[in-house]
Every structure is written in structure tokens, then in C-alpha cells.
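[1] compute the structure for the input listed below.
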Amino acid sequence: MLSLLFLAKKKKQTLEESVHLIQQGDKKLNNELIEAYKPFIAKTVSVVCKRYIVASDDEFSIGLIAFNEAIQKYSPERGNSLLSFAEVLIKRRVIDYIRKQAKNPTVSLELQPDIGETEPRGTLIENEISLDEYRKKTDEELRREEIFRFQAHLKEFDLSFQDLVEQAPKHADARKNAIETARLLAENQELKESLFEKKRLPIKQLEELVDVSRKTLERNRKYIIAMTLIMSGDYVYMKDYIKGVLES
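    As a prediction, this is how the structure comes out:
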């Protein structure tokens, strides 16, 4: 950790710059960064588990792995910071782990009676219901957090949820076309960088890529930008919305 602080002071690196070096193969810096952010990892895992987490807990190990995954997968173009990305990924991986444990009676100790004891069937059912309610509550919290993050992201582009409600294409085919335009934009590195830098839709360049009129692009501008942000970011629940639109 001391070497990490020294390196940061010496080169005045941002966290994102350190991650870039790690992605280029700096394993030593990778280990130092994980060590430095163990308190952050433990705190994030504790939020999901609703209890104090220590290094010996399995959930903490899941958090460490998820944080390392975030380091390797992070890109500034996602539109959020490394820690925001890591927080979402850690919570997602820990929830997946909890769900897997709950489905496996051999490792779900809370659902198993002690050897030699007989636990009433009603108690087991109550535990199952409690776990299901916990999963639903956790999903709701993550969905709410994602909405707040997306709302803040929209604000950077001078957009709001109200804008999307008022200006979203009314017809299903029009929505699908707008989403397809957003997908092409998200996959085009040059155009996506232009969008994130200038905070406006590169309509002229898009005209050359899609079979949509300039008038239609301008009319659906806000919706296309919002869909591009979702596709370029870590918005799990929002992407489900896009999937639903395309499959409808």
C-alpha cells in the first residue's frame, strides 16, 4: 500500500490511470491497488449482506474477485468512475453467490437443521420465504441505485427522465429503429467518443450509417442518446428494458 501511495504521489496518477497501467500488465500495481481498496470492498459487501464482513468470509473473497474483475474490465468510456463500476459489479457478484448458496441445500447452513435435530417443515418454508424476500429487496435496492446513477448520467447531457417520457418514439417500430441507431453509435468508437466529449448527437455522421432521415434523428435525439448511454454503461436493469423493446 505504501508503494502505491508513493507511486501515486510521484507520478500524480489518477485511479483510472493506475488501472490503465494494470491493464497493460502491471501485476504489482494490481495487487497493491486491491490491497489499498480492501476497506471499500468490505464495506460494499457488507451493504449487500446486511452484516459486518471480515477477510475470512466467503463473501469478502467474492468481493475481491469482483473488484479485480472491475479493474480488468473498466473503461472510462462507460461514463462512470472505476469505484462506481466496481461497486455495481461487487454487489452483483455477491448477490449471485448468495442466490447460488440458497439454491444448494448442502451449503445453505441457515436452512439446514443441526445433525440429530429435527426442524419443523414450517420453519424451513419460512426460511425459504425469508430468503426470497431478501433477494427481492436487494434487487429493488440495486435497481433504485441504478436509476439514480442513470439519472445523474443523463444530467451530464442536459437530459431528464421527463424528457424521455415526453420524447420517446410512440410506435414500437420507431423505438426499435432508435435503439438500433443507438447500438451502432455505441459500437462506433469514434462517434461514441464524440458524443461523450461534445455531449450532443453526431447527427451528420450518423446519417451515413443508418437508413433514417435527419429529421427523424433530430426528433428522436434525446431517446437515442439515452439508449446509447445505457448500452455503453453498466446498467443491468436498463438493458433488460432495451431487450424487452427489441423482443416485443
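[2] CA atoms for contacts and neighbours, from now on please.
    Fine.
[3] count the residues that sit near E190.
    For E190, the neighbour count with other Cα atoms under 10 Å is 10.
[4] helix or strand for it, which one?
    E190 is located in helix 189-198, with elements delineated by DSSP states H and E.
[5] which other residues reach the helix or strand hosting M227?
    Assessed by DSSP H and E, M227 sits inside helix 221-232. Contacts to helix 221-232, defined as Cα atoms under 8 Å, 6 or more residues apart in numbering, come from residues 77-79, 150, 153-154, 159, 163-164, 167-169, 178-179, 181-183, 185-186, 200-201, 238-239, 242.
[6] next up, for comparison:
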Amino acid sequence: MNNELSSIIINLDFGKDKEKVNLLIEDYQPFILNTISNLKNEYIQVENDEEFSIGLMAFNEAMQRYDSNKGSFLSYAKLVITSRIKTFWKNEQKNEYHSIDELEISTLNSISSYEEINLREEVSLFEEELKKFGIDFDDLIDNSPKHIDTRERAMDIAIKTSGKEDLVSHLYEKKRLPITKISERFLVSVKIIKRNKLFIIATIIAIVNNYSSILSWIKDSKKGT
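    Modelled structure (predicted):
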């Protein structure tokens, strides 16, 4: 469904399809409300709620700025809404205290810093997903393969596994890697899979959830020794 939505938005003509744009915004008001409610930790009143108005504008902005390189649309829209709401709060706080020194310096003040926002948000979501599998983010870093060839081999296993629905279902249902099945399916040694299972699981999670920034980090953080 998310992929279908992403495709629809990419093909929108915002000059001509204003009715479609408005209908999409209306259809996804619950998503917008939920995103803001989670940020505020309280229920949002649609009537006379400034954050809700900002959320609607941010969703529209996300539709206009979206392209396929930004991952799934809803993930991107959530980042834009979060950024705009937090910027609003910062400005409100600034007006209250009349001093920039009392504000936390943040890159969330501009959507031009999308990559940093994306990585920060994805890391938070990624950590939550890892916890479901009993994996701590620090343990993942400590146990990730250090040699380039080992890392690339583990990544290849993760990529192949993520493309097989039965293996991914097993992983998510059992919360453990189907090591024997992967070994037999892709003709790789059980030892290699076991030694790198945390890294493989984490990479599969990143692929399945389309955490593009996390995947870039995984690919770029090659440490040759």
C-alpha cells in the first residue's frame, strides 16, 4: 500500500491535480494526527489546533518534495511533519524566552537538512526494531564484521534473504535467523552466518523497512583491518 501511494504521489501534477491532492490530504488526516499526537504525547483537537494546521501543510509539502530516492512516502512525510512541528515549538520557545541561548541548537530548523533528520529518525526507529529481536544497537556495532570482505559477504546474505518472503516471515515470527535454511538455500557455510548473525538480521530489518539512510551507513562503514 505504501509503495502504491508513493507511486501515486510521484505521478501527481500539482498544478492540475489539486482535487486529488486535497483528497489525499483528507484521507491521510488520521496519519497526520497520529504523527503529531505521538510527538506531543496527547490527543490532538482538529478544531483550532495550530499543530494540526502545520501538519497538514507539512504533509502537502512532503508530497511536493517527494521522490523515490527518499524511501517510502509515509516515512518521508513523517520526517517532514516532525521537522515542521519541532521548528514551530522551537520558535514558540524562542518567543517565550527571548533568548536563543536558552534553546537547544538543532538541525531540525530546515528541511534542507533532510539527510541528517532522516538518519536521526531512522536510527531511533531502527533501534526499536532491533530491540524486538533482542539486539542492542551498541552490541550490533561491536559485533559487526570488521573485514571488508566479511562485511560484503554478510551483506550479500542479508540482501538475498530479504528477497525471500518465507525466510523473512520466519525471522519476524520466530525472532531468530533461519540459519540452516539460509545455508542450504544460498550455499553458504553455517559458520559464516552464525558469526555475523546480528549484522545479517540488522541489515535485513533495514532492507525490509526501507531504512535508506541506515543502509547507506551500513554500506559506507566498511572497516578494513
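[7] quick one, which of the contacts of helix 221-232 of the first structure are buried?
    77-79, 150, 153-154, 159, 168-169, 178-179, 181-183, 185-186, 201, 238, 242 (16 or more other Cα atoms under 10 Å).
[8] ok so, going back, the helix holding M227 of the first structure aligns to what range in the second structure?
    Per the alignment by TM-score structural alignment, helix 221-232 of the first structure matches residues 197-208 in the second structure.
[9] once aligned to the first structure, how far is the matching stretch on average?
    Superposing on the first structure and averaging over aligned pairs (mean Cα distance after the TM-score superposition for the first structure), stretch 197-208 of the second structure comes out at 0.8 Å.
[10] and what of stretch 154-161 of the second structure?
    Mean for stretch 154-161 of the second structure is 0.4 Å (mean Cα distance after the TM-score superposition for the first structure).
[11] which other residues reach that stretch?
    Against stretch 154-161 of the second structure from outside (Cα under 8 Å, 6+ apart): 167-168, 182, 186, 192-193, 196, 199-201, 203-204, 207.
[12] ChimeraX command for the buried members of these?
    In ChimeraX, this line selects whichever of those come out buried by 16+ other Cα under 10 Å:
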select :167,168,182,193,196,199,200,201,203,204,207
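[13] nearest to R84 of the second structure among the contacts of stretch 154-161 of the second structure?
    Nearest to R84 of the second structure among those: I207, at 27.1 Å, using Cα to Cα.
[14] from L24 of the second structure, how far out is the closest one?
    The spacing between I207 of the second structure and L24 of the second structure, counted by Cα to Cα, to the nearest Å, is 27 Å.
[15] cool, and R84 of the second structure?
    For R84 of the second structure, the distance to L24 of the second structure - Cα to Cα - is 19 Å.
[16] so for these two, which sits in the more crowded spot?
    R84 (22 against 17).
[17] show me what the helix or strand harbouring the more buried one is packed against.
    Assigned by DSSP H and E, R84 of the second structure belongs to helix 73-97. Contact here means 3 or more Cα pairs under 8 Å, 6 or more residues apart in numbering; DSSP states H and E; on that basis helix 73-97 of the second structure packs against helix 2-10, helix 29-40, helix 50-65, helix 114-132.
[18] next, the buried residues of it.
    73-88, 90-91.
[19] and what of stretch 15-24 of the first structure?
    For stretch 15-24 of the first structure, by 16+ other Cα under 10 Å, it's E16, S18, V19, H20, I22.
[20] residues contacting the spatially most central residue of the second structure?
    With distances taken as Cα atoms, centre = their mean, E122 lies nearest the centre of the second structure, 4.0 Å away. Shown in contact with E122 of the second structure (Cα under 8 Å, 6+ apart): Y211, S213, I214.
[21] apply 10 Å and report the result again.
    By Cα atoms under 10 Å, 6 or more residues apart in numbering, the residues touching E122 of the second structure are S75, L79, E116, E128, A206, N209, N210, Y211, S212, S213, I214.
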